[in-house]
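Student: Pasting a predicted model and its sequence here:
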Amino acid sequence: MSDSKSVKKSEPQSKMIKYISWIATVTAILMYVSYIPQIGNNLAGDKGSPIQPLVAAINCTLWVVYGFFKNPRDWPLVLANFPGIIFGLITFLTAL
């Protein structure tokens, strides 16, 4: 009897976790897209520090590799961190 209650209780919890993962994916993408103004400043000669975007790109690369090779694949994790690789590297390179 307690098993059927735990299954019913975990279904809404599972849905909630799925929604949270996709909301977190969107906010992570927005976080990395927010590098665009810094890239513009870097290109205009007002250079920022290259360290943080480089570390972010490395961190995102590790998370993308982890999420992609995890079984089953963790697509929200991969999609959330992939833009960080691109925008982090662009921000890093333009800050040099």
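Tutor: The structure has been received and is ready for your questions.
Student: From here on, just use CA atoms for contacts and neighbour counts.
Tutor: Fine.
Student: longest helix anywhere in the chain?
Tutor: helix 2-33 (DSSP state H).
Student: Pasting the second one now:
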Amino acid sequence: MDKFIKYLSWIATITAILMYVSYIPQIANNLNGQKGNPIQPVVAAINCTLWTSYGFLKRPRDYPIVIANFPGVIFGLIAFLTSI
């Protein structure tokens, strides 16, 4: 069961990263003048900041949580800043 949980955590990490990388088309649209709604990306960035902090400050550190959510901080903030 421990092996399953480990694989599950890394699969979830990869899908979370893909979810936040999917902001790239919205960012491109924002930069091309087709502004998207800024609320969802800023809330995602806040949420990801909290989860990244939790995973990093927890002992032992929970690196799948940190790795999964850190891109959300970056891409969420970029999507937000380019949409305002």
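Tutor: Done, it's in. Not measured: the values here are computed from a predicted model.
Student: hang on, the earlier thing: the longest helix of the first structure: which residues count as buried?
Tutor: By 16 or more other C-alpha atoms under 10 Å, the buried positions in helix 2-33 of the first structure come out as 21-22, 25, 28-29, 32.
Student: Find the centremost residue of the second structure, please.
Tutor: Nearest to the geometric centre of the second structure sits residue 72, at 1.9 Å (C-alpha atoms, centre = their mean).
Student: The first structure: which residue goes with that one?
Tutor: Taking TM-score structural alignment, residue 72 of the second structure has residue 84 as its aligned residue in the first structure.
Student: is it true that that match touches residue 62?
Tutor: No - using C-alpha atoms under 8 Å, residue 84 of the first structure makes no contact with residue 62, being 10.9 Å away.
Student: circling back: how about the contacts made by the match of residue 72 of the second structure?
Tutor: Neighbouring residues of residue 84 of the first structure by C-alpha atoms under 8 Å, 6 or more residues apart in numbering: 29, 32-33, 56-57, 60.
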